[in-house]
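Colleague: I'd like to go over a predicted model; first the sequence, then the structure.
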Amino acid sequence: MRFHTRKWVKPEDLNPNESLFGGRLLQWIDEEAALYAIVQLENKRVVTKFMSEINFISSAKQGDIVEIGIVPTTFGKSSITLRCEVRNMVSRQPILTIEKLVMVNLDEEGNPAPHGKTKVEFVKDRVDRN
C-alpha cells in the first residue's frame, strides 16, 4: 500500500470527544480517492459511486499526522475499485480501513463512460511513452 497523502489533525478537525471527527476523515478519503482515480483514468470527471463498510480501528488526536493509502483492486469497464487504509504516520497504528471504494468515470454529459484502463499506470511511464 502506498500512502500518498498526509493530513495534520488541527483543532477544527476535532469532534466533541477531542478526537478526529469521522466525517472530516471521510472527506479527506473521498478527495484522495477521487484524485487517485482522476490520475489513473486520465479524466477529471470522476465520481464516488460506493463505499463499503468503514472500519474505524482507532482515533487520531490533535497534532497527529495521518497518512491515507489507496490501492486499486479492480478496473471495471467504466469504474475503478480502490481499497483504503489510514494510519498514524508516527506510530503506524491503523486508524481506519475501507475495503471497497468504487469510483466511476464520466463523459461530458455526466454518464458512465468506458475508460479503457486495465492496470495501474504511473505518470512517469506516460511521459516516457510520448
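Modeller: Okay, I see it. Numbering: from 1, shown residues only.

Colleague: C-alpha only now, for contacts and for neighbours.
Modeller: Fine.

Colleague: now the residue sitting nearest the centre point of the chain, nearest residue through space, not along the chain?
Modeller: Centroid-nearest residue in the chain: Ala33, 2.8 Å away (criterion: C-alpha atoms, centre = their mean). Spatially, and ignoring its direct neighbours in sequence, Ala33 is nearest to Ile70 (7.0 Å; C-alpha to C-alpha, 6 or more residues apart in numbering).

Colleague: And for the residue nearest to Lys119 when sequence neighbours are not counted, the neighbour number?
Modeller: Excluding its sequence neighbours, the residue lying closest to Lys119 (C-alpha to C-alpha, 6+ apart) is Phe75, at 6.9 Å. By other C-alpha atoms under 10 Å, 19 other residues sit near Phe75.

Colleague: ok, second structure coming up, stack it against the first:
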Amino acid sequence: MRFLTRRLVLPSDLNYGDSLFGGRVLQWIDEEAAIYAICQLETNYLVTKHIGEITFEAPALKGDVIEFGLETKKVGSSSITISCLVRNKATKKTICFADDIVFVQINPETRKPVAHGKNLEQLAQATAKEIETLNVSVSNR
C-alpha cells in the first residue's frame, strides 16, 4: 500500500465529540481514491460506483496529521477497485479502512461505461516505474 497524501485535522473537521467527523473522512477517502484511480487509468472520466465495507478503528483528533494509503485491488474492463487505509501519521494507528471502492470509466457524452484497456499487471508495472523515477538521491549542497 502506498501512502500518497496527508491531511491535517482542523477544528472544522470535528464532530460533537471533538474527533474527526466520519462523514468528512468518507469525503476525503472518495476524493483521494478518485485521484488515485484517475492517475492509474489516466482519465478524468470516472465515477464512483460502489464503496464497500468501511471500518472505523480509532479516532483522529484536532491537530493530527492523517495519511491515506491506497492500492489497486482489482481491474475490470471498465472498472478499477481500490482499497484505502487511513492512519495517524505519527502513531501509524489505523483510523479507518475502506475496502472495495469501485470506479467506472464512462463516456463523457453518453455517460455509459467504456473499456479502459488496462489490466492489473500493466498498472503494477507503471507504478513500479513511477516509484523508480521518484527514488532520486538528493545531494547535500
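Modeller: Structure received. Not measured: the values here are computed from a predicted model.

Colleague: Could you get me the TM-score between them?
Modeller: The TM-score (TM-score structural alignment, normalised by the length of structure 1) is 0.92; 126 aligned residues with a C-alpha RMSD of 1.5 Å.

Colleague: Ile80 is in contact with the residue nearest to Ala33 of structure 1, correct?
Modeller: No - Ile70 of structure 1 is beyond contact range of Ile80, at 11.7 Å (criterion: C-alpha atoms under 8 Å).

Colleague: Show me which of these two is the more surrounded one.
Modeller: Ile80 (27 against 22).

Colleague: Report all helices and strands that the one helix or strand that one maps to contacts.
Modeller: Following DSSP states H and E, one finds Ile80 of structure 1 within strand 79-88. With contacts taken as 3 or more C-alpha pairs under 8 Å, 6 or more residues apart in numbering; DSSP states H and E, strand 79-88 of structure 1 sits against helix 22-41, strand 65-75, strand 94-105.

Colleague: With structure 2 overlaid, report how far the last one is off on average.
Modeller: Same thing as strand 94-105 of structure 1. When structure 2 is superposed, strand 94-105 of structure 1 averages 0.7 Å from its matched positions, counting by mean C-alpha distance after the TM-score superposition for structure 1.

Colleague: between that strand and helix 22-41, how many degrees?
Modeller: Put simply, strand 94-105 of structure 1 runs at 50 degrees to helix 22-41, going by axes from the mean of the first three to the mean of the last three C-alpha atoms, to 10 degrees.

Colleague: Perfect, I'm done here.
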